Structures are given as C-alpha cells and as structure tokens.
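Trainee: All I have is the shape, not the residue letters:
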C-alpha cells in the first residue's frame, strides 16, 4: 500500500511536470519542471523496485518454471546484502562446477609447498575421458601419454572445463593425502577436507567421484552435489580469500573470469563489459532429460560491489536455449534488483535517455524538435 501511494504521488508529479515543459516557455519554469519530471520518474522507479524486492523469490520461481525442470537459484550481494534463494538447501548435481573447489584445494597445496605450479605431471592415456566429455588433453594426444605442467592442468580444468585435467588434479590430491577411507573416490576426500577448513561442510557440498566415474554410470553424477546456499557459501569464501594465498586467489580468479563456457548462461543478458568470475557445469541427456545445466559466479556491479549468483537446472525436459535462457534471466533479474537500488544509476539512465532524444512526440501526435524545449 505504501509503495502504491508513492507511485501515485510520483505519477501525479510527473504528469504535472510534463505539462509545465510543454505549455510554458519560461526558461526557469521549464528547468524546474524538467527537474521535477525526472525526480518524479525516479521516485516511481524506486517505488516499483521496492515493491519487487519483497517478491524477488516469487519472481525467481516464475522464471524457473520456464526451464521445465527442477531449478535451484540463489543470490546475494557479498558486501552485506540479503540472500534470496529458491530450493535453497536441495541437492543439485554439480557436473563441472565441482572443478572450482577442486582447483581451490590444489592451490591450497601449492601454498603449503606440497605442489608447485611449474612441476611436471605425467598423464597416462588410460586417464583420458571417453569421447563425449570435454577434454583437450585427450584430443591433442589420443594414443600417447603426455607430461603437463600443473599450471596448465588448472588452466584446462577451470578455463576450458577439461574433465581429464580435473581428474588428474584429484589424483594429485590423493598422492599428497594420508589414508583415503569411506565412499569417497580418489582425491575427493581431500577436496572435502579443504572445504571443511574454510567453513563449508558436507551438508552444503559433496564431492565424491571423478568425471571418469560419471561417464560410466548416469546415476553417479547425483552423488556430486551442491545446494544453492552451499554455492553462495563457496563463492563468499572464495571472494574473502579463505584458504588461499593472495597469489593463488588472484590466479584462480583470473582463470574463472576467462572461462570460455556458458556465454549464454549467467553472462547471457548482462552488459557485455560486465566482469564475472564463474564456473559452469553441464551433463548429457538421456530420454529427453538433461540432468544438469548450471552456472555459479561472482558478478562485479557498476558500484564496485559483488553479486554472487548460483543457478542449477536439473532433470529438465527443456532444450538448451530454454535451460540457458532461464539461467540468464535469473541472473539479469538479480542484477537489475541490485543495480536499481542505487538512485544514481536510475537517474543517470533517465538523463542519458533524455539527452539521446532528437524530438518529443506530444499526445496529439505533434512532433516537436527537442531544441525548442529550453530547460
């Protein structure tokens, strides 16, 4: 009700100001009228945005329904914002999103002096993933073993989402580990230990199997899961530099910003110049159902703050444009909600639009060159 009253008042002020602009020739009067018009429009915009904020989760649900699957989404401004999420604590198959915490765990070992970025790592041809999975390592040396620097393995896993590279990274973690026990596969328990060290437990994220295991059994992918709230915890921990040196944090952030996957997901509807560090995850499809289409990341807002967004689309019968479109729309909604909270942004947008006008069209259809309006 309060927002409706503000909107009505703003509309009345705006219409009165427009009348002043059209009907008066006095320079001072028109300047004041134009100021009132812009101010009224700004109040109206803020009123509408304030009303929308109360229903942001409901708007997430409306968009999620278009993906024809189970959707979990979460967002928060990391500098003191309020969290919005749907299906906050449900488990969603990560697919390649899990390469993000794997890379963090490996870099923590580099910081501890147990691994070196320039060390040579032997990769056996038996470790190559089968065709159908993304792997530049496999494609460039199908029938031969090869030796790769650790830095390149990280680059391939994070930037290009190479599944063979991430499995080799998990193997390296195992080589440095003590006894591995329980249901966790090679290196996975070490990733879980790292996550626990930065305050993220197994109720938020579960890493259990390497990608090679996922290729062999459709159901295995559901054992590597993340909740939307767990994704925000991971993004916040990374943003705050937990568990990593400044050098390792900067290296991984650069890789995440250069990720070549998912251009139509979180990035899809954002301004082209937007800086975002993110990691995608994608499964195959079976019987018309795609198990996972995901993207999680940290978006730098125009005001310098950072918006963490995570979207998981699971068990969807929608096609790829539909699934990715839902992710893009959710990210844009979160972006607009936060950017719109800054009155300077809204005012600048309206002012820029005013400056771009070449003519004014009145209600009766009369066209009036803008230069004839003195303000």
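Mentor: Perfect, thanks for sending it. Quantities reported herein were computed from a predicted structural model and do not represent experimental measurements.
Trainee: CA atoms for contacts and neighbours, from now on please.
Mentor: Fine.
Trainee: Pull the contacting residues for the closest residue to residue 66 other than its chain neighbours.
Mentor: Nearest non-adjacent residue to residue 66, counting by CA to CA, 6 or more residues apart in numbering: residue 326, 6.6 Å away. Applying CA atoms under 8 Å, 6 or more residues apart in numbering to residue 326 gives the contacts 63, 64, 66, 67, 265.
Trainee: try this one side by side with the last:
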C-alpha cells in the first residue's frame, strides 16, 4: 500500500469523505473541520516523508517548466529555507526597503507624509511600468504618501525613482538598511538604471533569509511611528501578485507584501518574487520571502509558498508530535 492509499484508508476509517483527499495542503492544515483534528495529525505525519524531501530539491516542477528558487520562512523560533543564503535579484521588491528608508528620512528631516514634491510629467519615463502617468498632464504636486502608495501598491517605477531623487539615492537606502543590521541586502541601482542595464539587476540583491529577517523587523516595528504604520497599511493593500503568495493564503489569513518581476527573456521566462508577512487567523504570523529565477508561470511562487507553509507547520508538528505517532 503506497502513501496515498494509506492516507485514504485512514480517512475512510475515520469516516472522512474520500474526496477530502483532493483538498489543498493548506486547506487540510489550516481548516480542519470539526472532529477531524486527529485525522489532520495523521495526514500530516504521513505526508512529512514526501514533503521534507521535496522542499530540499533545487528545482520545482510546474505545469510546463522548471525553475530554481530561494525561499525563507520564519515564525519566532520556527524557521525553514531553501538556498536561503544565496543572493537573488530583488527587482521591485527593492521598493520595500526603499520605503523603510524614506520613512526614516522623513522622520529625521522633520517632514511629513503630507509634504509634497512638484513633478513634471515630461521628465518621467513614458516607456516603463508607471500607472501614475495616467492621472495627470503637465505638472502637479505629489505628496510623499502618494508616491509611496504608487510605488508599493502598484509597483510604479517612476514613483520609485522620484523617491530616490527626493529622499536619497540607492547607496543611501543600502546604508540605512545595513545600519539596521541587514547586510545581505544591497541597493545600488534606480529603476531607470535597471531598465537601461537589465543584466545589472543582481546589484539590487537580497538573500531570502535576510529579507525574511527584515520582514520580522518590520513586523516588530510596525507601530513605531505614523510613517512605518503607513507603509504597513499600504503593503496590506498591495494590488500586484494576486496569483503568488496571496493565492495560497489560509482562510481568513491576511498578507502584507511586495512583489518583484524581472525582465522577460525571449522564451517568456522571468524572475518572479514575492516577500511579505502572513497574518494567520489565530493571531500569529509568518514572514516569508520567495525568489524565483527564470520561471515561465506566475503560479510558481504560489507553489513554493504552499510548500513553505506546509514545512513550517511540519516543523511545529514534529516539535509537539503526539506520543503515539513518535518513532520508537
């Protein structure tokens, strides 16, 4: 009898409908129905052998492609990762540490989110991803709050570069992030510079573990001041990447995140990233950072995220395994 048959047999013995075996992993773990907690424990135990081996592979198979990835997930003392100490290009994930720098810059300079900068549309790049271009002609003032919202919620490249021009260049952002203790995050290029030299995108890099650590810092400091709280609320309304981590959120879970996407290759492959904080229904949280390289499909991030959610639950389960399921 193989593992799948064992799972179905266990469910049948417990009176659980066999079609429940078609549930996704996160549905089984986070949404056990009444009276099935024991079944969930046994299901998880049987799946561990296969999952713990799978998460360590260097490639993940999607519907029609293979891609390499780095991932890190943290929850207090619980931690797991894959290639978590390798550097990956952040792409627009860079706008998250930039926003933290801007929050600090405004605070130190005595400026507020309501202060504004004058923007001339003719000075902006009309051939980059920039939804803000559609809302004005000529010149108009944008508040710092508006620029941060465009940059984080819509991943607007012009808004990002306006923040660089108004508050500090990439080296200033990197210096600030390093002073916080996150030295494996590097910011060297503006969006305009990355567009001009796509091969240099790796100069804006992070390791999955360091990004997860920065997310943990963000979680702990989210109420420090109005500027950081504003970034938190803005990332909670992020409009990009709905088929990434958001696609595998547990029921009633919430996501505070920032996505990033690389320049597509001739065969349609591109880097696809998503980093964020998952707020679970029980009040706990998970910090998760996923960086995919040369992926053909948007759902690749969701596949890795689902594995990570399974893994962190598995680690917690192993630490508190019922005695009758422990190996002699």
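Mentor: Structure's in. What do you need? In this text the structure is predicted, and so the values were computed from the model without any measurement.
Trainee: Drop the TM-score for these two in here.
Mentor: Here the TM-score for the pair of chains, by TM-score structural alignment, normalised by the length of the second structure, is 0.78; 294 aligned residues with a CA RMSD of 3.1 Å.
Trainee: ok, which stretches of the stretch 201-328 of the second structure are helices?
Mentor: Along the stretch 201-328 of the second structure, counting by DSSP state H, counting those that start in this stretch, helices occupy 208-220, 226-236, 300-319.
Trainee: In TSV, list these along with distance to residue 268 of the second structure.
Mentor: Listed next are the helices of the stretch 201-328 of the second structure as TSV, based on distance: least, CA to CA, whole Å:
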stretch	distance to residue 268 of the second structure
helix 208-220	24
helix 226-236	28
helix 300-319	14
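Trainee: Just the strands from the stretch 51-200 of the second structure, written as ranges.
Mentor: Using DSSP state E, counting those that start in this stretch, the strands of the stretch 51-200 of the second structure run over 60-61, 66-75, 78-82, 88-89, 116-120, 139-143, 185-186.
Trainee: quick one on the thing from earlier: the counterpart of the residue nearest to residue 66 of the first structure in the second structure and residue 86 of the second structure: what is the separation?
Mentor: Superposed on the second structure with TM-score structural alignment, residue 326 of the first structure falls opposite residue 300. Separation of residue 300 of the second structure from residue 86 of the second structure (CA to CA, to the nearest Å): 19 Å.
Trainee: for residue 196 of the second structure, same thing?
Mentor: Distance, residue 196 of the second structure to residue 86 of the second structure, using CA to CA: 25 Å.
Trainee: The two: which has the busier surroundings?
Mentor: residue 86 (16 against 11; other CA atoms under 10 Å).
Trainee: got the contact list for the more buried one?
Mentor: Contacts of residue 86 of the second structure (CA under 8 Å, 6+ apart): 70, 206, 207, 208.
Trainee: And residue 298 of the second structure, by the same measure?
Mentor: Residue 298 of the second structure neighbours (CA under 8 Å, 6+ apart): 243, 244, 272.
Trainee: for the residues you listed, which one is nearest residue 223 of the second structure?
Mentor: The closest of those to residue 223 of the second structure turns out to be residue 244 (CA to CA; 26.7 Å).
Trainee: Highest neighbour count among the contacts of residue 86 of the second structure?
Mentor: That'd be residue 208 among the contacts of residue 86 of the second structure, by other CA under 10 Å, with 30 neighbours.
Trainee: In the first structure, what residue corresponds to that one?
Mentor: In the first structure, residue 208 of the second structure lines up with residue 228, judged by TM-score structural alignment.
Trainee: got it, and residue 103 of the second structure?
Mentor: Using TM-score structural alignment, residue 103 of the second structure pairs with residue 107 in the first structure.
Trainee: can I assume residue 220 of the first structure is in contact with residue 213?
Mentor: Yes. Using CA atoms under 8 Å, residue 220 of the first structure is in contact with residue 213, at 7.0 Å.
Trainee: ok, back up a step: out of the helices of the stretch 201-328 of the second structure, deepest packed?
Mentor: Comparing the helices of the stretch 201-328 of the second structure by mean neighbour count (mean count of other CA atoms under 10 Å), helix 208-220 comes out on top with a mean of 22.
Trainee: relative orientation of that one and strand 78-82 in degrees?
Mentor: Orientation of helix 208-220 of the second structure against strand 78-82 (axes from the mean of the first three to the mean of the last three CA atoms, to 10 degrees) gives an angle of 140 degrees.
Trainee: Show me what helix 208-220 of the second structure is packed against.
Mentor: If you count contacts as 3 or more CA pairs under 8 Å, 6 or more residues apart in numbering; DSSP states H and E, helix 208-220 of the second structure packs onto strand 66-75, strand 270-279, strand 285-295.
Trainee: among the ones you listed, which is nearest residue 121 of the second structure?
Mentor: Nearest of these to residue 121 of the second structure, taken as CA to CA: strand 270-279 at 29.3 Å.
Trainee: on average, how far is that closest one from the matching bit in the first structure?
Mentor: Compared with the first structure after fitting, strand 270-279 of the second structure deviates on average by 1.3 Å (mean CA distance after the TM-score superposition for the first structure).
Trainee: Check the contacts of residue 86 of the second structure and tell me the two furthest apart.
Mentor: Counting by CA to CA, the most remote pair of these is 70 and 206, 10.3 Å apart.
Trainee: what do those two both touch?
Mentor: With CA under 8 Å, 6+ apart as the test, residue 70 of the second structure and residue 206 both reach 86, 88.
Trainee: thinking again about what came up before, still contacting in the second structure, which of the contacts of residue 326 of the first structure?
Mentor: Here is what carries over to the second structure from the contacts of residue 326 of the first structure, by both residues aligned by TM-score structural alignment, their matches' CA atoms under 8 Å: 64, 265.
Trainee: now the contacts of residue 326 of the first structure in a markdown table, with neighbour count and distance to residue 121 of the first structure?
Mentor: A markdown table is the format used below for those (neighbours: other CA atoms under 10 Å; distance: CA to CA, whole Å):
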| residue | neighbour count | distance to residue 121 of the first structure |
| --- | --- | --- |
| 63 | 17 | 45 |
| 64 | 25 | 42 |
| 66 | 14 | 44 |
| 67 | 24 | 41 |
| 265 | 25 | 33 |
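Trainee: so which of the strands of the stretch 51-200 of the second structure gets nearest residue 287 of the second structure?
Mentor: Residue 287 of the second structure lies closest to strand 66-75 among the strands of the stretch 51-200 of the second structure, at 5.2 Å (CA to CA).
Trainee: Need the contact partners of that closest one.
Mentor: Outside strand 66-75 of the second structure, the residues that reach it (CA under 8 Å, 6+ apart) are 58-61, 79-84, 86, 88, 207-209, 212-213, 216, 285-296, 304, 308, 312.
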